[in-house]
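# sharing a model prediction with you, sequence too.
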Amino acid sequence: MNENNDTNVTQTEKIIDTLDLELEDHTQEFLAQLYNSEYGSYLAETYFGVPLANLITAFLALFFFLFLRKMFTKLTIKILQPLTRRTETFYDDRVLYALKGPISFLFVIIGFNLFFALLFLETELVTKITSSMVMFNIFWVILALTHAFRDAAYHFMSKFNPELAHEMGNFMLTILRGIIMVVGLGSILQIWGINIAGLVAGLGIGGLAFALAAKDTAANLFGSIALLLDKSIRIGEWIRIDGVEGTVEDIGMRTTKIRAFNKSLITLPNQMIANNPIENFSRRKTRRIKMKIGVTYHTTSEQMTNILLEIKTMLQNHEGISQKSTMLVNFTSFDDSSLGILIYTFSNTAVWAKYMEIKEDVNLKIMKIVEDNKAEFAFPSQSLYIEKSDIIPK
C-alpha cells in the first residue's frame, strides 16, 4: 500500500514539474494539494492527455476571470482613481476611463493564458492566439488614448476655426485611428506569418477600384479642410453659393447643410462649396438700402430741392444709417409718369430684422417729407386727349 502511495506521489510530482509555464505559486500549491489528497489517484487520471485536476482547475480559472473581469476592472480603477484626483488636469481621468475596456480584456487574456497553460497546450497555434490577443489589447490601449485626448484635438483645431473644431478634430482622430488600426492589423498578421507586402500587392487592383469609387468622398474631405483653413463660412451665417441661399446649419466632413428661408434643408457637398464663389452676407457690417421714388410732374423745382435736402438731412441724422458708407439722394430722371429720385444708403447693421425696421422707419419719414412739402407720389398714369370735330353729321 505504501509503495502505491509513493508511486502516486512520484507521478504527481512529475505532472507538477511539467508545468514549467510560470504559473502563480498559489496555483501550483493548489494543484499539489489536490494531487496529494486522498482523491489524488482519481484526479491524476488523464482525459485527452490532461490530468483531471488540471481540467477542472483550467475551466474554473477561465470562468473565474471571464465572469469576474468587470469586478476586477472596477477594483483596478478604484485603486488608480486616487492618483488621478491629485492632479489638476482632467486628461488623466479621461485616460483612466478610456482604459476600462483594455483593462477588462487584460483579465480575459490572463484567463485564457492560464487555461491553455493548465491544459499543457503549448502548441504554435495557441502561442499565436495568445500573442494576437496581447497585440490586439496593446493597440486597443493606443486607440483608447486617442479617444481620451479628443478634447485636446478640439482645442488645437479651435485655433484655426472654432466652428469647425469638432468636425476637424473628429476628422484628424479618424485618420489617426485608421492608421493605428492598419498598423495593428499588420502586426497581428505578422504573428500569423502573413506577408503584408504580398497582401498589399495582391490587393492592388482592388485598391485602385476602391480609390476610384472613393474619389468624390476624398474630394469632399479635402473640401472640408479648405473650409477650415480659409474660414470662409461658419454655422449660423447667411450665405449664397451657386444659387443656393440660406443659413448654415451644419458643417460636416463631407457635406454642409443650409436652411433656406422657406425652411427647406439643402445639403451641399463640400467639394462644390470649395470650388464655387461664396457670398457671405453675415460678414458684412452694413446692408444696402436702395430705392427709387417718383413724385408727380406738378412738383415745382423748389419743392424738389426741399425734398432732396430734407431726405438727405434725415438720413444723416438717422441712428440706423451708416454715416461712413456711401449716401446718395439725387433727382435722377424725368420718367414717363414721374420725376425720379434715387435714394442710396446703408444701414449700420446686417441683421435682417433690424434692417427691416430701419428701412421701414426711413420709408415713413420719406413719406412725411413729401407730404409736408405739398407734393404727391406719382403712379403710372396715362392722359387721353379727345379732339372735338366741328363737322356736324348730316
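Received the coordinates, thanks.
# going forward, measure contacts between C-alpha atoms and count neighbours the same way
OK.
# and the residue nearest in space to the middle of the chain, how close does it get to R150?
Per CA atoms, centre = their mean, the C-alpha nearest to the average position across the chain is that of E167, at 3.3 Å. E167 is 11 Å from R150, where distance means CA to CA, to the nearest Å.
# where exactly do the helices run in the stretch 51-200 of the chain?
Residue ranges of the helices in the stretch 51-200 of the chain, as given by DSSP state H, counting those that start in this stretch, are 52-67, 69-85, 91-98, 100-118, 124-148, 150-158, 165-191, 196-202.
# got another one to weigh against that:
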Amino acid sequence: MEYIHDYLLETGIGINDFWADYLAIGIMILSIILLCIIANFITKKVVIRFITHIVNNNKYKWDNILLEKKVFHKLSHVVPAVIIYYFARSFPAYTEIIEKFAVLYIIIVAISVINSLLDALNDIYLNFEISKVRPIKGYIQVAKIVLFIIGSIIIIANLLGESPVIILSGIGALSAVLMLIFRDSILGFVAGVQLSSNDMVRVGDWIEMPKFGANGDVIDISLNTVKVQNFDRTITMIPSYALISDSFINWRGMQASGGRRLKRSLLIDTTSISFCSDEMIEKCKSIHYLKEYIVEREKEIENFNSKNKFDRSNIVNGRALTNIGVFRAYIGNYLQNHPGINKESTLMVRQLEPTENGLPLEIYAFANTTVWAQYETIQSDIFDHLFAVAPEFGLRIFQNPSGNDLKSGLLSGGNSNTLK
C-alpha cells in the first residue's frame, strides 16, 4: 500500500497526498480482486481439470464419487479467501474485520467440503454388499449434525472474538433445550444403532407395520425415518424409534428360505360328513392319488376289525373309512405331487376345532417361490381344484345362506304347496 502511495506521488501527475491515499486503496482492492479471480480461474480451469483427468483415467470408482459430489470444486473456494486474509494487513484500519470475515468464509467452505465428503463416504459405502446389512446413513447424518453444531460454535466464537470453549460452556446451560430440539434425532440415532446391531431391518426387506399403514419394501433407512414403498406404490415414512418401541413383521426369513407359507382352511359342512359306502370306496380307487391309499387302508381296517371281532353288520362297530378322512388324504397326496409346493418344508392337512361355520380343514404348506404373483397363482390353483372336487367325496363347503339361497328355498316351498 505504501509503495503504491509513494509511486503515485513520484509520478508527478499532480496528485496530492490525500487523493493518493484513496487511489492507492482503490488500486489495492482492484489488484486483490483481480488476483482472486486469476487464482480461482487457475484452480478451477487448470488444477480441477487436471484432477478430473486423473480421476477419469484410473480404475478406482471412489474418486469418481468425490468428483460427483464436487468436493474438489468446493475446496477451490478456499484459495480466494486465503489471498484476502493474507492481504488484510494492507488495510490497517480494517484488518481485524477483513480477517474475521475471511476466516468465516474459510470455515463455511470447510464445513461444506466435509459435508460433501460425508455424502461421498455414504455413496462409496453403498457400493459394498455389507451396506444392505449395515447401513451407515444414520451415522452419517449424526456426523453432519455434530459438524454443523461445531461449525456454528466456531463461527460464533470467531465473530465474537472469544474462545470456542467459552461458547461451549454457555451451551451446556442450554442442554435441556437442545435435548428437546434434537429429541427425534437422538431417539432416531439410538434406534438406528439397535436396528443395525441387531440386524432387525435392512434396505430391501419386506416389512409390515399396520399401525403406520406400511406393507412393502424398505427403500431407505435414515437417522429419523425408515422409508417404505408399499405395494400400491405409495410411500410410508416410519419413525426409526417406532421400529424399536412397536412390533412389526419382517418377511426377510421367508424370502431367504425360498418359499412362502400357504395356510388356509376349507370350511366343511358337518352335516355332509359320513362313512364311505362301498360304491364311494370303489369310486375313490379310480382316483390316481387315492388308489394306493384306499387299498392299504382297507387291509389295515379289515385286519383291525377281524382281530377285535367287531360285528360289522352295524357300521358303528369297529373302524371304517369316512369321506372327510379320504378327502384329507387326497389333499395331502395332491399337494405332495403339486409342482408349486416345496416338498422339503412342512406339509400337512389338519382338522381344526369345529365352529358354527363348519369343520375347518386347514392346509399348511410352503410354496416353492417367494414372488407374490406366482405365490397367489399357486394358492388359487390349489383351492380352485379343492373346491371343485369336494362334492366328489360327498362333502359340501359351508357357506352362509345368500339371498339366492333364500329365494330358491321360498320358490321350492311355494311349488310344493301348489302341488299339495
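Right, received. Where do you want to start? None of these values were measured; they are calculated from a predicted model.
# quick one, strands of the stretch 251-400 of the second structure?
In the stretch 251-400 of the second structure, the segments counted as strands under DSSP state E, counting those that start in this stretch are 260-268, 348-351, 359-367.
# hey, which of those is tucked in deepest?
strand 359-367 (a mean of 21; mean count of other CA atoms under 10 Å).
# distance from the chain centre to it, please.
Its chain's average C-alpha position is 31 Å from that of strand 359-367 of the second structure, according to CA atoms, centre = their mean, to the nearest Å.
# picking that back up, tell me which of the helices of the stretch 51-200 of the first structure sits most buried.
helix 100-118 comes out most buried of those by mean count of other CA under 10 Å, with a mean of 21.
# contact partners of that one?
Under the criterion CA atoms under 8 Å, 6 or more residues apart in numbering, residues 19, 21, 23, 54-55, 57-59, 61-66, 69-70, 72-73, 77, 122, 126, 130, 133-134, 137, 140-141 lie in contact with helix 100-118 of the first structure.
# quick one: contacts for the closest residue to S337 of the first structure other than its chain neighbours?
Of all residues not flanking S337 of the first structure in the chain, P380 sits nearest, at 5.5 Å (CA to CA, 6 or more residues apart in numbering). Contact analysis of P380 of the first structure by CA under 8 Å, 6+ apart lists 336-338.
# reformat the residues you listed as TSV; add distance to F48 of the first structure and neighbour count.
Below are the contacts of P380 of the first structure laid out as TSV (distance: CA to CA, whole Å; neighbours: other CA atoms under 10 Å):
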residue	distance to F48 of the first structure	neighbour count
D336	111	12
S337	111	16
S338	111	21
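# tell me the counterpart of A353 of the first structure in the second structure.
Using TM-score structural alignment, the equivalent of A353 of the first structure in the second structure is A373.
# I'd like to know how many residues surround that match.
Burial of A373 of the second structure is recorded as 9 neighbouring residues (other CA atoms under 10 Å).
# could you do M356 of the first structure as well?
The local packing of M356 of the first structure (other CA under 10 Å) involves 14 other residues.
# how close does it get to W238 of the first structure?
From M356 of the first structure to W238 of the first structure the distance is 16 Å (CA to CA).
# circling back: which residues do E167 and R150 of the first structure both contact?
Joint contacts of E167 of the first structure and R150 (CA under 8 Å, 6+ apart) do not exist.
# returning to what we had before: who's in contact with the residue nearest to the centre of the first structure?
With the criterion set at CA under 8 Å, 6+ apart, E167 of the first structure makes contact with 251-253.
# so which of those sit within strands?
If you go by DSSP state E, the contacts of E167 of the first structure have I251 in strands.
# thinking again about what came up before, which of the helices of the stretch 51-200 of the first structure sits closest to T12 of the first structure?
Of all the helices of the stretch 51-200 of the first structure, it is helix 52-67 that lies closest to T12 of the first structure, at 10.8 Å by CA to CA.
# roughly how far is that closest one from the heart of the chain?
For helix 52-67 of the first structure, the distance to the chain centre is 45 Å (CA atoms, centre = their mean).
# can you check stretch 112-119 of the second structure too?
Per CA atoms, centre = their mean, the centroid offset for stretch 112-119 of the second structure relative to its chain is 25 Å.
# that stretch vs the first structure, mean deviation?
For stretch 112-119 of the second structure, the mean distance to aligned residues of the first structure following superposition is 4.1 Å (mean CA distance after the TM-score superposition for the first structure).
# residues in contact with that stretch?
Residues contacting stretch 112-119 of the second structure (CA under 8 Å, 6+ apart): 66, 69-71, 74-75, 140, 144, 147.
# and for stretch 328-346 of the first structure?
286-297, 304, 308, 311-312, 321-322, 325-327, 378-382.
# and stretch 72-91 of the second structure, end to end?
31 Å.
# run the chain-centre distance for that stretch.
45 Å.
# ok, now stretch 236-245 of the first structure?
On CA atoms, centre = their mean, the centre of stretch 236-245 of the first structure falls 22 Å from that of its chain.
# with stretch 18-37 of the second structure instead?
That offset, for stretch 18-37 of the second structure, works out to 59 Å (CA atoms, centre = their mean).
# do the same with stretch 118-131 of the second structure
17 Å.
# span of that stretch from start to end?
Taking CA to CA, the first and last residues of stretch 118-131 of the second structure lie 15 Å apart.
# quick one on the thing from earlier: got JSON lines for the contacts of stretch 112-119 of the second structure, with distance to I363 of the second structure too?
Converted to JSON lines, the contacts of stretch 112-119 of the second structure look like this (distance: CA to CA, whole Å):
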{"residue": "L66", "distance to I363 of the second structure": "56"}
{"residue": "K69", "distance to I363 of the second structure": "55"}
{"residue": "K70", "distance to I363 of the second structure": "59"}
{"residue": "V71", "distance to I363 of the second structure": "59"}
{"residue": "K74", "distance to I363 of the second structure": "63"}
{"residue": "L75", "distance to I363 of the second structure": "65"}
{"residue": "I140", "distance to I363 of the second structure": "48"}
{"residue": "K144", "distance to I363 of the second structure": "53"}
{"residue": "L147", "distance to I363 of the second structure": "57"}
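# and those, which is closest to H5 of the second structure?
Among those, and counting by CA to CA, the member closest to H5 of the second structure is L75, at 35.1 Å.
# against I106 of the second structure, how distant is the closest one?
10 Å.
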